[in-house]
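*Asks:* this one's sequence-less:
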């Protein structure tokens, strides 16, 4: 996915407690808070992107937590008022970035970020890709009962990395593992991780034993980074 932005840009960033925003996916939001509404309305009017980052567990109670090192960049596609004070927003993830430093704190945080690009490579594990794609379609059959809505959604799935990112979004429950997947730059690495997590015994959520091993790896990696 190519973004028509400079390599480094300044964007507002929203942190959410359980959302890892993957490129090629869409995120519906119902926004009640006035400051968050201002972020979306101003970005929509100016045609600017918004960063949406996972808030780690220790920061759940923080109003504007510092974002993860890597997070998704979204473009609001639809914005409308519902029920008086609620703003309904559909945000399309158009890429991902790495945070550099904050540039503004009030009325909402802005960050200087570097646009990231995934590796351009040939997919080497086609069989595993098709297995994950089949699992995604089975999940959609169960969770989107309306045939028309489901068919429309499937029609939007036109790239392998988009399919893999939706597998991570819908199937993987662990926020730490979803964040780990977002940080991968190679689709083959993502497929390898997902294939080890989604076994024949656990097709609609990650295998708990494998997931625990990955979560321990992520925790150790974070501790080493903080120590350095």
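*Replies:* Perfect, thanks for sending it. Just so it is clear, the structure is predicted and the values come from calculations on it, not from any experiment.

*Asks:* from here on, contacts and neighbour counts on C-alpha atoms
*Replies:* Noted.

*Asks:* need the longest helix for this structure.
*Replies:* Longest helix in the chain, counting residues (DSSP state H): helix 208-227.

*Asks:* tell me the buried residues in it?
*Replies:* 211, 214, 215, 218 (16 or more other C-alpha atoms under 10 Å).

*Asks:* which residues touch that helix?
*Replies:* Here helix 208-227 makes contact (C-alpha atoms under 8 Å, 6 or more residues apart in numbering) with 174, 176, 177, 180, 196, 197.

*Asks:* if we go to 10 Å?
*Replies:* 172-177, 179-180, 193, 196-199, 202, 205-206, 228 (C-alpha atoms under 10 Å, 6 or more residues apart in numbering).

*Asks:* PyMOL command for the buried members of those?
*Replies:* Of these, the buried ones can be selected in PyMOL as follows, counting by 16+ other C-alpha under 10 Å:
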select buried, resi 172+174+175+176+177+179+180+193+197+198+205+206
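
*Asks:* for the chain, which segments count as strands?
*Replies:* 8-16, 26-31, 50-54, 70-82, 86-104, 110-116 (DSSP state E).

*Asks:* and those, which is most packed in?
*Replies:* Highest mean neighbour count of these: strand 50-54, a mean of 26 (counted as mean count of other C-alpha atoms under 10 Å).

*Asks:* could you tell me the angle between that strand and strand 26-31?
*Replies:* Strand 50-54 runs at 90 degrees relative to strand 26-31, counting by axes from the mean of the first three to the mean of the last three C-alpha atoms, to 10 degrees.

*Asks:* try this one next to it:
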């Protein structure tokens, strides 16, 4: 996280069909001229850019309409590839809200407000129980795939944990965006607990079906 980011700022935007969470890493391949320009501008000024889920439109071509809340991305690695392409790695920092789009070309820029992580410490009791749910969830998934998993080792900071869980959950992009937009750590953890309860029930049923099928063949 980067607490030194100003509360309000102008930020270049990169609309994508993905949701980046604070603390998560993401590889990106840059090949469009507008985003090569964005990359160069960010590198020249040691600037961040914002990753936002596309609400309507496409990644390639005309500027897409983004969801109003995204995540500041810090460039951590840049590799130049053949064909005038770049493979970069970014890490999510803070969430932001788009106030106004200030420019559409050559790439989108916006006036944004950096969003705080509200009531993180109040969420600590919730974070302990949800971590147990997460371990069962991952154990069931890997078991169905024929593997095994050790206990999750991650930050016990409630805000960081809430983002880690949101990144880990195998849910669609609209659900991930809803988690990113939650106004507080408590509300995000509560929503994740509901998702985990729902999916754990479904996974348990799948395990039971597979076991019955296995024993019926013996």
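*Replies:* Received, thanks. From a predicted model like this one, the values you see are computed outputs, not experimental measurements.

*Asks:* circling back: got a markdown table for the buried residues of helix 208-227 of the first structure, with distance to residue 30 of the first structure too?
*Replies:* Shown next, in a markdown table, are these (distance: C-alpha to C-alpha, whole Å):
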| residue | distance to residue 30 of the first structure |
| --- | --- |
| 211 | 30 |
| 214 | 32 |
| 215 | 30 |
| 218 | 31 |
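
*Asks:* so which of these comes closest to residue 111 of the first structure?
*Replies:* residue 218 (24.4 Å; C-alpha to C-alpha).

*Asks:* distance check, that closest one against residue 185 of the first structure.
*Replies:* Separation of residue 218 of the first structure from residue 185 of the first structure (C-alpha to C-alpha, to the nearest Å): 16 Å.

*Asks:* by contact count, what packs against the longest helix seen in the second structure?
*Replies:* Taking DSSP H as the criterion, the second structure has its longest helix at helix 185-216. Contact here means 3 or more C-alpha pairs under 10 Å, 6 or more residues apart in numbering; DSSP states H and E; on that basis helix 185-216 of the second structure packs against helix 124-144, helix 158-168, helix 173-180.

*Asks:* got the contact list for the first one?
*Replies:* To tie it back to what came earlier, the one meant is helix 124-144 of the second structure. 120-121, 145-154, 156-159, 161-162, 165, 168-170, 185-186, 189-190, 192-194, 196-197, 199-201, 203-204, 206-207, 210.

*Asks:* aligned partner of residue 177 of the first structure in the second structure?
*Replies:* Structural alignment (TM-score structural alignment) places residue 177 of the first structure against residue 175 in the second structure.

*Asks:* residues in contact with its match?
*Replies:* 19, 166, 169, 181, 191, 192, 195.

*Asks:* around the second one, how many other residues sit close by?
*Replies:* Burial measure for residue 166 of the second structure: 26 neighbouring residues, criterion other C-alpha atoms under 10 Å.

*Asks:* counterpart of it in the first structure?
*Replies:* Here residue 166 of the second structure is matched to residue 168 in the first structure, going by TM-score structural alignment.

*Asks:* picking up where we left off before, got the angle for the longest helix of the second structure vs helix 124-144?
*Replies:* 30 degrees.

*Asks:* buried ones in helix 185-216 of the second structure?
*Replies:* Under the neighbour-count criterion of 16+ other C-alpha under 10 Å, helix 185-216 of the second structure has 185-193, 195-196, 199-200, 203-204 buried.

*Asks:* between those, which sits nearest residue 33 of the second structure?
*Replies:* Checking the buried residues of helix 185-216 of the second structure against residue 33 of the second structure by C-alpha to C-alpha gives residue 188 as the nearest, at 36.7 Å.

*Asks:* thought the closest one was touching residue 180?
*Replies:* Yes. Counting by C-alpha atoms under 10 Å, residue 180 is a contact partner of residue 188 of the second structure at 7.8 Å.

*Asks:* neighbours of the residue lying closest to residue 67 of the second structure once chain neighbours are set aside, how many?
*Replies:* Leaving out its chain neighbours, the residue that sits closest to residue 67 of the second structure by C-alpha to C-alpha, 6 or more residues apart in numbering is residue 55, at 5.2 Å. When neighbours are counted by other C-alpha under 10 Å, residue 55 of the second structure registers 15.

*Asks:* so what's residue 55 of the second structure up against?
*Replies:* Contacts of residue 55 of the second structure (C-alpha under 10 Å, 6+ apart): 15, 16, 17, 64, 65, 66, 67, 68, 174.

*Asks:* mind doing that once more with 8 Å?
*Replies:* By C-alpha under 8 Å, 6+ apart, the contact list for residue 55 of the second structure reads 64, 65, 66, 67.

*Asks:* state the distance from the residue in the first structure sticking out farthest from the centre to residue 44 of the first structure.
*Replies:* Most distant residue from the mean C-alpha position of the first structure: residue 84, 28.6 Å away (C-alpha atoms, centre = their mean). Applying C-alpha to C-alpha, the value for residue 84 of the first structure to residue 44 of the first structure is 19 Å.

*Asks:* how about residue 70 of the first structure?
*Replies:* From residue 70 of the first structure to residue 44 of the first structure the distance is 23 Å (C-alpha to C-alpha).

*Asks:* likewise residue 33 of the first structure?
*Replies:* 17 Å.
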